[in-house]
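Provided below for reference: sequence and predicted model.
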Amino acid sequence: MAVTLADVAARAQVSSATVSRVLSGNYPVSESTRARVLRAVDELDYVLNGPASSLAASTSDLVGILVNDIADPFFGIIAGAAQTEIGGTRTSGRGGEKLAVVCNTGGSPERELTYLTLLQRQRAAAVVLTGGAAEDPEHSAAVATKLSRLSSAGTRIVLCGRPPLTALPGVEGVGPATAVTLAFDNRGGAQRLTAHLLALGHRRIGYVAGPVGRSTTRHRLEGHLAALAAAGIEEDQARLTVHGSYDRESGYDAALELLRRRPDLTAIAAANDSIALGVCAAVRDSGLRIPEDISVAGFDDLPFSVDTVPALTTVRLPLHDAGARAGRLAMGRETPPPGGVATIRADLMARASTAPPPAGA
């Protein structure tokens, strides 16, 4: 017998209307209630066996692209390139266009699961998840379960700029066929960036990291610390590291804090270019010059990086190419990489915002 909405409501101990609100995402529901409903959906396998999915065995013309923040150029570039491949003229005559819908999670793990549930109910042809993953074992396991069910129902899963499912905490028993992964070499890129600063002669380097609990944050910080360790830098790096959001305001505040802790810093590395913009503003407002007094570097090589004054030293990720490739994989128009995982290199772009430290520093 098919599982009904009422069955889910009974399991979650809520009304059928509340279940509908959670699954449609169009009405405010408390996070605890949302989690309870989604857990009941998974336990009862409602989406796979319910009436919505029994209408047809095949997938629909819908493709979901999940991003943390569509206003962030990092995600906008990836999503735009993927959408062009999925729904643009390039797909004409090759199996028909698909409707690519960008789902903005705001970095919320709960919203990410809600979107995956909605896409499952719509029998999405493909799902592209972009950017770093939340490193919470319970959430990782829930996402892996959801993606496995989507894949089993015929939905193509592509992870772009995200670690393989098996690399996340709490994930077990997920086969490589569940998702194709295009992983950015965040560790290697960050290590190359900090090695560049060290080669210039810097030894007191501050670091502005992203939010705690995200895979991208951890991997980029690990690369930075690995370069310092290789150079024999033994100072307590926790004091020279400040975490925050991936935005300009966070970079500004973090740079002021770093300069308060260590006024003699000669360089600050940022976990992305938007943070680096804030760092540059804070450095100037502190009466310091870039790079004469202090060097500043970013990560991602967003389009504005080359136009800053001075031009920003950063790490280039081929965001457009990666997004386009993710779109082709989602459409089944490109052969997946061996083992289902490809690592995309991150290259150093040395520009005018970095230079040797001041004499005697």
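Nice, thanks for sending it over.

Could you use CA atoms for every contact and neighbour count after this?
Noted.

The helix or strand containing H196: which residues count as buried?
For H196, the element it lies in under DSSP states H and E is helix 186-200. By 16 or more other C-alpha atoms under 10 Å, the buried positions in helix 186-200 come out as 186-198.

Kindly reformat those as TSV containing distance to A79.
Listed next are the buried residues of helix 186-200 as TSV, based on distance: C-alpha to C-alpha, whole Å:
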residue	distance to A79
N186	19
R187	23
G188	24
G189	22
A190	24
Q191	27
R192	27
L193	26
T194	29
A195	31
H196	31
L197	32
L198	35
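
Closest to P310 out of these?
L197 (16.2 Å; C-alpha to C-alpha).

For the closest one, which residues are in contact?
Listed by C-alpha atoms under 8 Å, 6 or more residues apart in numbering, the contact set of L197 reads 267, 354.

Below is an additional structure, to be compared with the one above:
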Amino acid sequence: MTTDTGRGRQAGNGRATLKDVAERAGVSVPTVSRVIAGNYPVATGTRRRVERALRELDYVANTHARALRGHAINAVAFILNDVRGPSFAEVAHGIEQEAARQGRLSLICTTGGHPDRELEAVRLMREQGAEAIILIGGVRDDEGYRVRMRALAESLDQAGSRLVLCGRPSLGEDVPATVVEYENEAGAYAMTSRLLGFGHRRVLFFGGDPETTTAAGRLAGYRRALADFAVEAAPELVAPAPFDRAAARAVLRERLAAGLDFTAVFAVTDAVAAGALQALTEFGLAVPEDVSLAGYDDVSPAADLRPQLTTVHVPYEELGRVAVRLALDRRNRPERGQQHALLGTHVVVRESVGPR
């Protein structure tokens, strides 16, 4: 039995059926099946009406329909901003390795940081029948994002797939998603505490967009450490900059041109730290003798810089492996709601931090 909601959704599980699509398009159920299968000629106007109805009803083809189209796949999909970022690349490598170990293919989509592209990528991978869809990296965690992602998590769950948030915060205990996080704030707290323990009181928190979850968590850890050491959180010591070496160099050069008002830099990523080191060197400042420098991530170029970078290690590759393992382990998945894992971070001591 179906209820007349105006959307043609079944009352039992919220998913549109072939009959719902047929009614919306004004055609027969066999015609809808032919359009989905793509293996039988259908008039152009009819096909367009059916395709529009499929989109409007957010229809997800069942396994039989996907098989007819040649799209029955054993695969996990992962979606990220940019494949060139070292941390993203390590997570992706972990996903690919674990997926291959479990006999799955890996599908990849990039978004360039655009929320609408991310949503479209999730929908596309759902339609392709991916067993899990893994979203990697930080995001602007506002109410609009949460509403959209909760709806997608429910839709994927109903379609037999799984939404995985990798390096992102939870959408709520009741949302059917897998969350694999790392101790983001704790890592920033530990690094800031180390700088403060060396006597630094003017620590520049450098890089990132404080409105995104990754940078916001690290900023929160920085501020908590300042509070615990009874050091004033000076607003002018928080300096946003893109997650990009060249851009970070340009931003810090501009700041240094106005004068040196800090004794240490805590860069929000290692790439930002590399840009900061270049700017400091160009202004004749030695690291760590004149200015201490710390990063976050422990990926290239952390160990390649001179001096080698003291940074926070994030187990990015393991993050990807765990995301796949949990998403595919249906037996140990909770019947309802969230599945959660938290990985640790730690400070890697090298050469770029010294006493004030």
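Thanks, I have the structure now. A quick note: this is a predicted structure, and the numbers were derived from the prediction, not measured.

Work out the TM-score between the chains.
Taking TM-score structural alignment, normalised by the length of the second structure as the basis, the two superposed chains have a TM-score of 0.79; 310 aligned residues with a C-alpha RMSD of 3.0 Å.

So which bit of the second structure is the helix holding H196 of the first structure matched to?
Mapping helix 186-200 of the first structure onto the second structure (TM-score structural alignment) gives residues 184-198.

what distance separates that stretch from the centre of its chain?
Relative to the centre of its chain, stretch 184-198 of the second structure is centred 23 Å away, using C-alpha atoms, centre = their mean, to the nearest Å.

Do a quick rundown of the helices in the stretch 51-200 of the second structure.
Along the stretch 51-200 of the second structure, the stretches classed as helices by DSSP state H, counting those that start in this stretch are 63-68, 86-101, 115-127, 143-158, 184-197.

Dump those helices to TSV, plus distance to L305 of the second structure.
Below are these laid out as TSV (distance: least, C-alpha to C-alpha, whole Å):
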stretch	distance to L305 of the second structure
helix 63-68	50
helix 86-101	15
helix 115-127	34
helix 143-158	37
helix 184-197	18
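
most packed of those helices?
Neighbour counts (mean count of other C-alpha atoms under 10 Å) averaged over each of the helices of the stretch 51-200 of the second structure peak at helix 184-197, with a mean of 22.

Give me the mean distance between that helix and the first structure.
On superposition with the first structure, the mean distance recorded for helix 184-197 of the second structure (mean C-alpha distance after the TM-score superposition for the first structure) is 0.5 Å.

How about R66 of the second structure, nearest residue that isn't a chain neighbour?
A72 (5.3 Å; C-alpha to C-alpha, 6 or more residues apart in numbering).

nope, L265 of the first structure is what I meant
In this structure, L265 of the first structure finds its nearest non-sequential neighbour in R204, 5.1 Å apart by C-alpha to C-alpha, 6+ apart.

G320 of the second structure matches what in the first structure?
By TM-score structural alignment, G320 of the second structure lines up with G323.

How about Q308 of the second structure?
Using TM-score structural alignment, Q308 of the second structure pairs with A311 in the first structure.

With adjacent residues omitted, what lies nearest to its match?
That would be A352: by C-alpha to C-alpha, 6+ apart, it lies 5.3 Å from A311 of the first structure.

With Y182 of the second structure instead?
Distance criterion C-alpha to C-alpha, 6+ apart; nearest residue to Y182 of the second structure, sequence neighbours excluded, is L343 at 4.4 Å.

Just give me the neighbour total for that neighbour.
L343 of the second structure: 16 surrounding residues under other C-alpha atoms under 10 Å.

My guess is it contacts L319. True?
Yes: counting by C-alpha atoms under 8 Å, L319 is a contact partner of L343 of the second structure at 7.4 Å.

so what's in contact with these two at the same time?
Residues touching both L343 of the second structure and L319 (C-alpha under 8 Å, 6+ apart): 180-182.

Which of the residues you listed fall in strands?
180-182 (DSSP state E).

Confirm Q308 of the second structure sits in a helix?
No: Q308 of the second structure is assigned coil when assessed by DSSP: H, G, I helix; E, B strand; the rest coil, not a helix.
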